[in-house]
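Participant: coordinates for the following, if possible.
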Amino acid sequence: MTESRPTDAAHPSPRELADRARRLADDRGARVLIGIAGAPGAGKSTLAEALVAELGARAALVPMDGFHYSQHVLGLLGRAERKGAPDTFDAEGLAALLARIRTASGPVYAPTFDRSIEQPIAAGTVVPPSSDIVVVEGNYLLLDDGPWAGLRELLDDAWFIRVAPEERMRRLVERHMRFGRTREAAEAWANDVDEPNARLIEASAGRADVTLAF
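Facilitator: All right, here's what the predicted structure looks like:
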């Protein structure tokens, strides 16, 4: 990227972001990894999917949520009631996968996450050799401590999404209700579990190359 790149952008379109990604890959002449981070409900998945659709065959999507511990493991660890916190993910596994994706000459299979069953799915997606832009999306890509600290250096460009807090909370409550919680339970989870995580994630925003406001 050139030194004149913006450090923030308001309401950028998928086409504008796709142009940025293409320029980066073309300048490097090699596969690049673009990280999209932000708090729960910020719209990371929606933006990542739109970006990959805009980029077409050049791009592949790797969701951090595929590295959720399973419900069985969370139960063994006593962390099921905090699902979504940093220590409920296999951060080392994600880092190893990103390092492999950077240098692989063949297809690389990555896990995904199925919200309908609240479980990770092994080899749920593939990064084909033809994809020179890999979009990685997740809450904790920019954390600077513990097993997450090394992830930032594996990303060629890091984007942080911000959205109005009330809108983000509305999305979270609706999401939790869509997957089976009552409104009361959805609001409790959003306030008691998601919001502490959101504050932690927001503190990592300064490690991004660009902040996207929606």
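
Participant: CA only for contacts and neighbour counts going forward, please
Facilitator: Noted.

Participant: for the most far-flung residue of the chain relative to its centre, give its distance to residue 168.
Facilitator: In the chain, residue 184 marks the outermost C-alpha relative to the chain mean, sitting 27.1 Å out by Cα atoms, centre = their mean. To residue 168, residue 184 is 17 Å away according to Cα to Cα, to the nearest Å.

Participant: got it, and residue 10?
Facilitator: 16 Å.

Participant: excluding sequence neighbours, find me the nearest residue to residue 116.
Facilitator: For residue 116, ignoring the flanking residues on the chain, the nearest one in space by Cα to Cα, 6 or more residues apart in numbering is residue 179 at 6.4 Å.

Participant: residue 133 against residue 59, yeah?
Facilitator: Yes. Applying Cα atoms under 8 Å, one finds residue 133 in contact with residue 59, separated by 4.6 Å.

Participant: neighbour count winner among the two?
Facilitator: Using other Cα atoms under 10 Å as the criterion, residue 133 and residue 59 rank with residue 133 on top: 27 against 24.

Participant: next, the second sequence, to be compared with the first:
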Amino acid sequence: MRKTGYKNSRYIHFSREEWAELRAATPLVLGEEDLADLRGINEKLSLDEIASVYLPLSRLLNLYVAAAQSLYKVTDTFLGSPATKVPYIVGIGGSVAVGKSTTARILQALLSRWPDHPRVDLVTTDGFLYPNRVLEERGIMHRKGFPESYDQRRLVRFLADVKSGKEEVGAPVYSHLTYDIVPGEERVVRQPDIVILEGLNVLQSGDPGLGKQSTFVSDFFDFSIYVDADVRDIERWYVERFLTFKNTVFRDESSYFRRYVDLTEEEAIEEAERIWNEINGPNLRQNILPTRERAQLILEKSSRHEVRKVRLRKI
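Facilitator: A predicted model of the protein is given here:
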């Protein structure tokens, strides 16, 4: 198989067609009936996309997980300690509206069908946002999604507990409907084989809000993925998603964004563009995009939301 050559790059570059060949004999275990649960808002996910992009990726991750499990056994043997179960952690980062949540759901569905690691948990960093009350007290409600709006210490502690093999580890739950943490509710992780952590800033290696703390979320990743696209396309997808939400979930009586329901389409577009220009766009440029090259694998999307290129970091 020919790989696109970039001699001085840290990555091996693959076209969609080249990457699809690496599926080998991996069977497609998902059907049309699964797509509705996997695709995101305004995404046209197809079985061809899953077969060409995500099946090869699930095969690669399966090989990595098997190698990691063997390495853990070697370490336990060397230390003369009983074998411990250590979850493999995959981090997925990228902008708002780029499709990282869909990527995470697809990988969870595919990886859980491999016999060596049937238990795959998906956790989003949204649950580790500070409650709106705290954000308002600190005057950073308008910075929601920026690094300082997350309880980074709690997130690091969560990953440390998961990685240490703790039997049960709780994570806060976030409601996109109320736009806030759900009081008293937890998502419990019970020693899964794989944990997929998806979020905006997961690949960062530093944050002013952590002070002198030297341990970061990305330190716990065994493998990391960045979902990439042209910024202009991401902005368009964000506006399209906002319009879709305006006519659907924003209509719920409990929705934090119900005030947008009565906007005309033109007014809604203006509001979505304002939010992008003041919050999501700056966060992408300042905090998210600079972490892209830290990922071990980059999925580059076309304007049609399809992955057109894949970059895999050289070992």
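
Participant: just give the TM-score of the two.
Facilitator: TM-score of the superposed chains, computed with TM-score structural alignment, normalised by the length of the first structure, equals 0.87; 209 aligned residues with a Cα RMSD of 2.2 Å.

Participant: quick one on the thing from earlier: so which of residue 10 and residue 168 of the first structure has more stuff around it?
Facilitator: residue 168 (17 against 10).

Participant: tell me who's in contact with the more buried one.
Facilitator: 40, 41, 42 (Cα atoms under 8 Å, 6 or more residues apart in numbering).

Participant: what residue in the second structure is paired with the second one?
Facilitator: What it means is residue 41 of the first structure. Using TM-score structural alignment, the equivalent of residue 41 of the first structure in the second structure is residue 97.

Participant: three-state assignment of that match?
Facilitator: Under DSSP: H, G, I helix; E, B strand; the rest coil, the three-state class of residue 97 of the second structure is coil.

Participant: just give the nearest non-adjacent residue to it, would you?
Facilitator: Nearest to residue 97 of the second structure is residue 238, by Cα to Cα, 6+ apart, at 5.3 Å.

Participant: so what corresponds to that neighbour in the first structure?
Facilitator: Counting by TM-score structural alignment, the partner of residue 238 of the second structure is residue 172.

Participant: contacts only, for that match.
Facilitator: By Cα under 8 Å, 6+ apart, the residues touching residue 172 of the first structure are 40, 41, 186, 190.

Participant: hmm, the first one is touching residue 196, no?
Facilitator: No. Residue 40 of the first structure sits out of contact with residue 196 when judged by Cα under 8 Å, with a separation of 10.3 Å.

Participant: okay, those two: which has more neighbours?
Facilitator: When residue 40 of the first structure and residue 196 are compared for neighbours, residue 40 comes out ahead with 20 against 13, by other Cα under 10 Å.

Participant: show me what contacts the more buried one?
Facilitator: Per Cα under 8 Å, 6+ apart, neighbours of residue 40 of the first structure: 139, 168, 172, 194, 197, 198.

Participant: return the member of the residues you listed nearest to residue 81 of the first structure.
Facilitator: residue 194 (11.3 Å; Cα to Cα).

Participant: ok, that closest one touching residue 84?
Facilitator: Yes. If you go by Cα under 8 Å, residue 194 of the first structure and residue 84 touch, sitting 7.4 Å apart.

Participant: spatially, what comes nearest to residue 273 of the second structure if we skip its sequence neighbours?
Facilitator: Nearest to residue 273 of the second structure is residue 239, by Cα to Cα, 6+ apart, at 6.7 Å.

Participant: which element is that neighbour on?
Facilitator: Secondary structure from DSSP states H and E places residue 239 of the second structure in helix 231-246.

Participant: immediately after that helix, which helix or strand?
Facilitator: From helix 231-246 of the second structure onward toward the C-terminus, using DSSP H and E, the following helix or strand is helix 265-275.

Participant: tell me the average deviation of the helix or strand following that next one from the first structure after fitting.
Facilitator: Tracing the chain past helix 265-275 of the second structure, the next element assigned as helix or strand by DSSP H and E is helix 281-283. Mean deviation of helix 281-283 of the second structure from its aligned counterpart in the first structure after superposition (mean Cα distance after the TM-score superposition for the first structure): 0.6 Å.

Participant: so who does the aligned residue in the first structure for residue 276 of the second structure touch?
Facilitator: The alignment partner of residue 276 of the second structure in the first structure, by TM-score structural alignment, is residue 190. Applying Cα under 8 Å, 6+ apart, we find residue 190 of the first structure in contact with 169, 172, 173.

Participant: again, only this time at 10 Å
Facilitator: By Cα atoms under 10 Å, 6 or more residues apart in numbering, the contact list for residue 190 of the first structure reads 40-41, 168-173, 175-176, 184, 196-198.

Participant: list the buried residues of the longest strand anywhere in the first structure.
Facilitator: Ordering each strand of the first structure by length in residues (DSSP state E) puts strand 119-127 first. For strand 119-127 of the first structure, burial by neighbour count (16 or more other Cα atoms under 10 Å) applies to 119, 120, 121, 125, 127.
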